[in-house]
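Asker: sequence unknown, structure follows:
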């Protein structure tokens, strides 16, 4: 009769899990034995991370790109606390991730055994669902529940605690999986037809309707439907930081709106709108500039979201359309089969060019350390349309989100926006590579972020994955310092020592490229991307406080 650990691995294989990202520990010996020695385990690639947070970020990036649940695991005690940040990010970013923690035996519960921790209480605030499998017969059913909850409705993170005696004891429970829980979205709920009728009527009645597209476009894989609807109805599309690139280079794409990478003219267009079609986005603080845009609350809102509880939160909604975004956009297209708005595409293009001009003038700047605009322009020059950019939330995030040219609709941009955790990009490129092995995968990080995950460079070398990491090296938490300067012209607690990260990378087994002039940047990046293995490009970059014209609205401090 199989033990609980074998039942766990069989359950993962039944859910078509191909990769598990994790870290070994005392409590996980039984799980690792099942992964190494069973037939089901042979179907799964275990990816050893250097800490549990890195494993969770790998699973998150894998899930975002593949449309399949990402799976991460770690041991008890500190392993559980380290897994927490990634599950919190995935849950609030609507990413289907299943977190597994082995833990101390049930029979020792409450006795103060080393690393004992109430994992269900710990993970309750940051997951959709979590449980403890206190008997081996419960393992298959709880695994099914973890995958169902992670992928159903509004996706998110789930967590399952697995005591050592549960994994060691025998079980005869049946192992099976629902095919629907192996991909996301599981189902595509259809909106009530009357809500689509009302939404179409309000859009047709408006003079200047605008679409605000959120991360739900990626979750629903509704890229084609969004672009077709926008270009048919001739509606401008503003993107949030989580939907960057969703509509590609459509003439109706406005780019990012709001704070942190927002384009001024895109915000102007949103303010001018008399109706906003919110497509898979929450009414959150960033794209609304802390709920200040649109300013007068007179703008009508048509809100489409798979989660009915998200509709009407913060802004009064004229028409609520609860359902899958792809289905809803197809339904609206059936009801609106031609242009409905007074927007002029040529006027929008002129606004875009006027906004872009001062940045374009710096695309070939010879300043060194490098200007951020040159950093983006060089990437535009070197990388192709298949590239996947995985960005930490510092300097690279707003500059690349706003200025990089995403030509093909789809998911080519990953960044942790729910909680802005540093250290996402380097482990994230691992998950991105396994999800999309034929793509060019580039991680964008700062030296501040890299300091939180330096050990993950060894992971890249050991796995020999063909990914590139670009390091913005300015010897400080530059983005935070720029915010301090904007807030009260001070600088405190943001500087650290210099390092040659190309040399560090080379010591750990990567190809390291150190940029020593503006003219050498593009060549170094091209060599790194062409290298058949992991590479790192160390780019000395101008600290943001040294730049006179950092867009102030990108640096607004939180309230």
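Answerer: Happy to help now that I have it. The model shown is predicted, which means the values in this text are computed figures rather than measured ones.
Asker: Only C-alpha atoms from now on, for both contacts and neighbour counts.
Answerer: Will do.
Asker: Tell me where the stretch 251-400 of the chain has strands.
Answerer: Here the stretch 251-400 of the chain has its strands, by DSSP state E, counting those that start in this stretch, at 253-256, 275-279, 300-305, 319-322, 388-391.
Asker: To residue 65, which of those strands lies closest?
Answerer: Nearest to residue 65 among the strands of the stretch 251-400 of the chain is strand 388-391; the distance by Cα to Cα comes to 9.1 Å.
Asker: Any idea how far the closest one is from the middle of the chain?
Answerer: From the chain centre to the centre of strand 388-391 is a distance of 9 Å (Cα atoms, centre = their mean, to the nearest Å).
Asker: what does it rub up against?
Answerer: Around strand 388-391, the neighbours that count as contacts under Cα atoms under 8 Å, 6 or more residues apart in numbering are 397, 411-416, 424-425, 428-429, 432, 439-445.
Asker: Put this next to the first one:
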């Protein structure tokens, strides 16, 4: 008769899980024995539990499956927490698991004991402790249902050691509807859709803002087709940058971070805003000033009804799946466009991009980030995947990189903005997108947190290229300090040769000494048969003019 650990792994396999990202520990011996005795799924050993959670997060964002991560008790559970919280707040379906001390030792002060359920209650969509072996498959199925249905999010299960060791005859099967996401596609009521279509038809300057929900619904092509049918400019949030590719109606990112000035102007000109899959948070709205509440009529479509009307008075609520909603709206509005002149949108774009042309070719050393973006774009294929840390790389690539294909080619952790996401996240990306180029965009501050995962790259021979923006500082924070209060403290650190460090891990390292060298070095790194890293000296944010980040300006 199988034990709980074997049933756990069999249930994962029944849900067509391909990868489990995790770290071993004393409480996980039975679980790892079960992993070792099967061939249906691949266990990816990370170098710490936070990295494992980031790997699962990025894998889920780029595939149509939940990401799976695991770790041991005690510190394993606390380390893993950061990544699980990021996934949950970013509406990413992740099933996280931790093994734990035997039930009979609870409340006796045994090593690594903590209340995992209480720890994870505030950072997950659903969370439980599995206290009997016969509960393993049922509660794991529940975790898959909870993580994929409605607004996706993170779930967590705690497995005491004795439960994994106990034998059970519990039936193993999958909830096939929850093995991928979204499992269900509810459509808003017809009267709501008709009201939204009428508002759009009556509007003079309607504008779309598409958020991260476009990814959860896999609605990239449908939103692009709708925008081109009606002639609507589509602004994107930081997490949805590039989602409709090079459509003439894509105006790029709006808001505080990584935005385009003309895109913000277009949002302020709107008399009607069609919000698609966005929580209407502080970043893309410039702290709810763009637009101010009441400045435009709002139509809000979202899978999570509680998000609708949360921060803006909303005229029409469209709770439902984004793809189904947009398809239905397209059928109702018919051929009423174009509402905006695409030539006007292109002219605004051209005028804005000219501000950066000199920086794209600048020979400055340290390099301007704009030069890095331009040269990277000239090397990478159209379907390349960029995984970014939330610091220096993010505003430049989100704003300036020329995404051409609809879909998700840009991944950044913006719910909590933890440093150290890109390098481990790229592991999940490579597993989800084995036939695409994967690039991790890391600040040097982030490298100091997650650089040990280069050993994972080398051990698994992953074809990932890391670009390290090397400016010897937590440059984002330094810019904020100087901008707000005119000081700089606790943000600078020693310069490192990251290429030499990469070589020690068995990763091909390239160190750039001049602006002219970067494109060739990046091309060579991309062509490496295995992992590679390019160390690029870049200017710190406080020294750069025209930074595409509004929050660096002090509030009035």
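Answerer: Noted; the coordinates are in hand. Everything numeric here is computed off the predicted structure, so don't read it as measured data.
Asker: which one of the strands of the stretch 251-400 of the first structure is the most hemmed in?
Answerer: strand 253-256 (a mean of 28; mean count of other Cα atoms under 10 Å).
Asker: chain center to that strand: distance?
Answerer: Relative to its parent chain, strand 253-256 of the first structure has a centroid offset of 18 Å by Cα atoms, centre = their mean.
Asker: Where in the second structure does that strand fall?
Answerer: Strand 253-256 of the first structure lines up with residues 250-253 of the second structure when matched by TM-score structural alignment.
Asker: repeat for stretch 103-118 of the first structure
Answerer: If you align by TM-score structural alignment, stretch 103-118 of the first structure falls on residues 100-115 of the second structure.
Asker: Return the subset of the contacts of strand 388-391 of the first structure lying in helices.
Answerer: Among the contacts of strand 388-391 of the first structure, the members found in helices (DSSP state H) are 397, 425, 428-429, 432.
Asker: filter the residues you listed to the buried ones?
Answerer: Buried members of those, counted by 16 or more other Cα atoms under 10 Å: 397, 425, 428-429, 432.
Asker: For residue 66 of the first structure, state which of those is nearest.
Answerer: Using Cα to Cα, these come closest to residue 66 of the first structure at residue 432, 8.3 Å.
Asker: Looking at the alignment, what corresponds to the closest one in the second structure?
Answerer: Using TM-score structural alignment, residue 432 of the first structure pairs with residue 429 in the second structure.
Asker: Spatially nearest residue to its match, not counting backbone neighbours?
Answerer: Nearest in space to residue 429 of the second structure, with sequence neighbours left out and distances taken as Cα to Cα, 6 or more residues apart in numbering, is residue 59 at 5.2 Å.
Asker: show me the contacts for that neighbour.
Answerer: By Cα under 8 Å, 6+ apart, the neighbours of residue 59 of the second structure are 66-67, 425, 427-432.
Asker: Turn the strands of the stretch 251-400 of the first structure into JSON lines, columns for distance to residue 15 of the first structure.
Answerer: JSON lines is the format used below for those (distance: least, Cα to Cα, whole Å):
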{"stretch": "strand 253-256", "distance to residue 15 of the first structure": "36"}
{"stretch": "strand 275-279", "distance to residue 15 of the first structure": "30"}
{"stretch": "strand 300-305", "distance to residue 15 of the first structure": "27"}
{"stretch": "strand 319-322", "distance to residue 15 of the first structure": "28"}
{"stretch": "strand 388-391", "distance to residue 15 of the first structure": "26"}
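Asker: looking at the ones you listed, which is closest to residue 113 of the first structure?
Answerer: strand 388-391 (39.8 Å).
Asker: quick check: the closest one aligns to which part of the second structure?
Answerer: By TM-score structural alignment, strand 388-391 of the first structure lines up with residues 385-388 in the second structure.
Asker: before we move on, which element is the residue nearest to residue 429 of the second structure in?
Answerer: helix 49-62 (DSSP states H and E).
Asker: so how far is that helix from its chain's centroid?
Answerer: 9 Å.
Asker: Where in the first structure does it fall?
Answerer: The aligned range for helix 49-62 of the second structure is 52-65, by TM-score structural alignment.
Asker: Now do the strands in the stretch 451-556 of the second structure.
Answerer: Using DSSP E, counting those that start in this stretch, strands in the stretch 451-556 of the second structure cover 464-470, 508-511, 532-537.
Asker: quick one: the helix holding residue 59 of the second structure to the first structure mean distance?
Answerer: Mean deviation of helix 49-62 of the second structure relative to the first structure after superposition (mean Cα distance after the TM-score superposition for the first structure): 0.3 Å.
Asker: Tell me which other helices or strands the next helix or strand after that helix touches.
Answerer: Next in sequence after helix 49-62 of the second structure, counting helices and strands by DSSP H and E, comes strand 67-71. Under the contact criterion of 3 or more Cα pairs under 8 Å, 6 or more residues apart in numbering; DSSP states H and E, strand 67-71 of the second structure touches strand 19-22, helix 49-62, strand 94-100.
Asker: Include distance to residue 459 of the second structure when you put these into a markdown table, please.
Answerer: Converted to a markdown table, these look like this (distance: least, Cα to Cα, whole Å):
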| stretch | distance to residue 459 of the second structure |
| --- | --- |
| strand 19-22 | 14 |
| helix 49-62 | 15 |
| strand 94-100 | 24 |
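Asker: Which one, of these, ends up nearest to residue 285 of the second structure?
Answerer: helix 49-62 (23.4 Å).
Asker: re the thing from before, ok, of the contacts of strand 388-391 of the first structure, which come out buried?
Answerer: Applying 16+ other Cα under 10 Å to those flags 397, 411-416, 424-425, 428-429, 432, 439-445 as buried.
Asker: quick one, what contacts the corresponding residue of the second structure for residue 346 of the first structure?
Answerer: Applying TM-score structural alignment, one finds that residue 346 of the first structure aligns to residue 343 in the second structure. Residues near residue 343 of the second structure by Cα under 8 Å, 6+ apart: none.
Asker: rerun at 10 Å
Answerer: 248-249, 349 (Cα atoms under 10 Å, 6 or more residues apart in numbering).
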